[in-house]
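Trainee: can't give you the sequence, but here's the structure:
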C-alpha cells in the first residue's frame, strides 16, 4: 500500500517543534487521568543569555539545554482520502499523511529536580506614631 505525504505549509514554512526529554516519569493525578489532553503540567522558560531552559512542575524545578537532533523528525497527521464522484462522494481506503511540523532539536533535562521551598510572606509591621518625641 502506498501512502502519500503532503505538506500544506509550503516550502520551508513548517512549524518548528521540539522534544522535551525528561529522566523519570511524569504521572497525572487520578482526578485528571481521563482529561489528560491539553493538561498543563508545568511552565517552560528560556534564558536567552545563557541558552538554558528551566521547567517548573509543581514544587520542582529542572534545568536543561537544547541539543540538535542528528536526523530531523516529521510530525504527521493521517487523513482519509475522499474520492469525489459527481453523484456520490465516498471515502476510499487510501490514506494520506499531512506534515504538520518538523522536529530538529530536543530540550534535555538530565539532572535531578531542585526542590522549590515556599516560605510564607512576612509582612512588615509599620510603627504607629513613630514621629513622636519622648519627653
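Mentor: Sure, I can see it. This structure is a prediction, so every number in the text was calculated from the model and none was measured. Numbers count the residues shown, from 1 in each chain.
Trainee: please make it C-alpha for all contacts and neighbour counts, starting now.
Mentor: Fine.
Trainee: what comes up buried for stretch 26-37?
Mentor: Judged by neighbour count using 16 or more other Cα atoms under 10 Å, stretch 26-37 contains no buried positions.
Trainee: in contact with the closest residue to residue 75 other than its chain neighbours, which residues are there?
Mentor: Nearest non-adjacent residue to residue 75, counting by Cα to Cα, 6 or more residues apart in numbering: residue 101, 4.9 Å away. Residues in contact with residue 101 (Cα atoms under 8 Å, 6 or more residues apart in numbering) are 14-17, 74-76.
Trainee: same question for residue 115.
Mentor: So residue 115 contacts 59-61 (Cα under 8 Å, 6+ apart).
Trainee: now list the buried members of the contacts of residue 101.
Mentor: Using 16+ other Cα under 10 Å as the burial test, the contacts of residue 101 include 14, 17, 76 as buried.
Trainee: from the residues you listed, pick the one nearest residue 66.
Mentor: residue 17 (12.2 Å; Cα to Cα).
Trainee: was I right to think that closest one contacts residue 107?
Mentor: No: assessed by Cα atoms under 8 Å, residue 17 is found out of contact with residue 107, at 10.7 Å.
Trainee: structure B:
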C-alpha cells in the first residue's frame, strides 16, 4: 500500500513542535480516569537564560533545550476516497508539524513548599 505524505507549508513556515522528556512517571488523579485529552498537567516556562522550568503541582523541574540528531515529522492520517467508488479509499498523511528540539528534564524535582506564616507576638499589657 502506498501512503502519500502531503505538506501544505514549506520547511520555513512549518509549525515547530518540541518533545518534553521527563524521567519518571506522571500519574493522574483517579477522578480523571482515561480522559487525558486536553488535560493540563503543569506549566512550562522559558527563563531569560534559555533554560526551562516545568511546574507540576507542588514540584518544579529544571530542564534544557537540546537539538535532535534528526528532525521528526508530526503526521495526521486521513482517508481519501477515489471519486469513482465508495469502497476504494487510500490513506494520506498530512504534515502537522516538525520537531527539531527536545526539552530534557533529567534532574529530580524541587519541592515547592511554602513556609508557614509566623505571626508576630504582640506584648500583652497587664494592669496591676
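Mentor: Nice, I can see it. Quick caveat: nothing in here was measured; it's all calculated off a predicted structure.
Trainee: between the buried ones among the contacts of residue 101 of structure 1, which is closest to residue 27 of structure 1?
Mentor: The closest of these, once distances to residue 27 of structure 1 are taken by Cα to Cα, is residue 17, at 22.8 Å.
Trainee: biggest separation within the contacts of residue 101 of structure 1, which pair?
Mentor: By the measure Cα to Cα, 16 and 76 form the most distant pair in the contacts of residue 101 of structure 1, at 12.9 Å.
Trainee: so how far is residue 108 of structure 2 from the most centrally placed residue in structure 2?
Mentor: Central residue of structure 2 (Cα atoms, centre = their mean): residue 20, 5.5 Å from the mean position. Distance of residue 20 of structure 2 to residue 108 of structure 2, computed by Cα to Cα, to the nearest Å: 15 Å.
Trainee: cool, and residue 48 of structure 2?
Mentor: Residue 48 of structure 2 is 22 Å from residue 108 of structure 2, by Cα to Cα.
Trainee: the two: who's more crowded?
Mentor: Neighbours were counted for residue 48 of structure 2 and for residue 108 using other Cα atoms under 10 Å; residue 108 has more, 13 against 7.
Trainee: residue in structure 1 paired with the more buried one?
Mentor: The equivalent of residue 108 of structure 2 in structure 1 is residue 112 (alignment by TM-score structural alignment).
Trainee: where's its match, which helix or strand?
Mentor: Assessed by DSSP states H and E, residue 112 of structure 1 sits outside every helix and strand.
Trainee: which residues touch the closest residue to it other than its chain neighbours?
Mentor: Of all residues not flanking residue 112 of structure 1 in the chain, residue 62 sits nearest, at 7.0 Å (Cα to Cα, 6+ apart). Neighbouring residues of residue 62 of structure 1 by Cα under 8 Å, 6+ apart: 54-56, 109, 111-114.
Trainee: doesn't residue 62 of structure 1 belong to a strand?
Mentor: Yes: Residue 62 of structure 1: assigned to a strand according to DSSP: H, G, I helix; E, B strand; the rest coil.
Trainee: distance of the residue nearest to residue 89 of structure 1 when sequence neighbours are not counted from residue 95 of structure 1?
Mentor: Using Cα to Cα, 6+ apart and skipping residues adjacent in sequence, the residue nearest residue 89 of structure 1 is residue 83, 5.9 Å away. Applying Cα to Cα, the value for residue 83 of structure 1 to residue 95 of structure 1 is 11 Å.
Trainee: more crowded one of these two?
Mentor: residue 95 (17 against 13).
Trainee: tell me which element that one falls in.
Mentor: Taking DSSP H and E as the criterion, residue 95 of structure 1 maps to strand 90-109.
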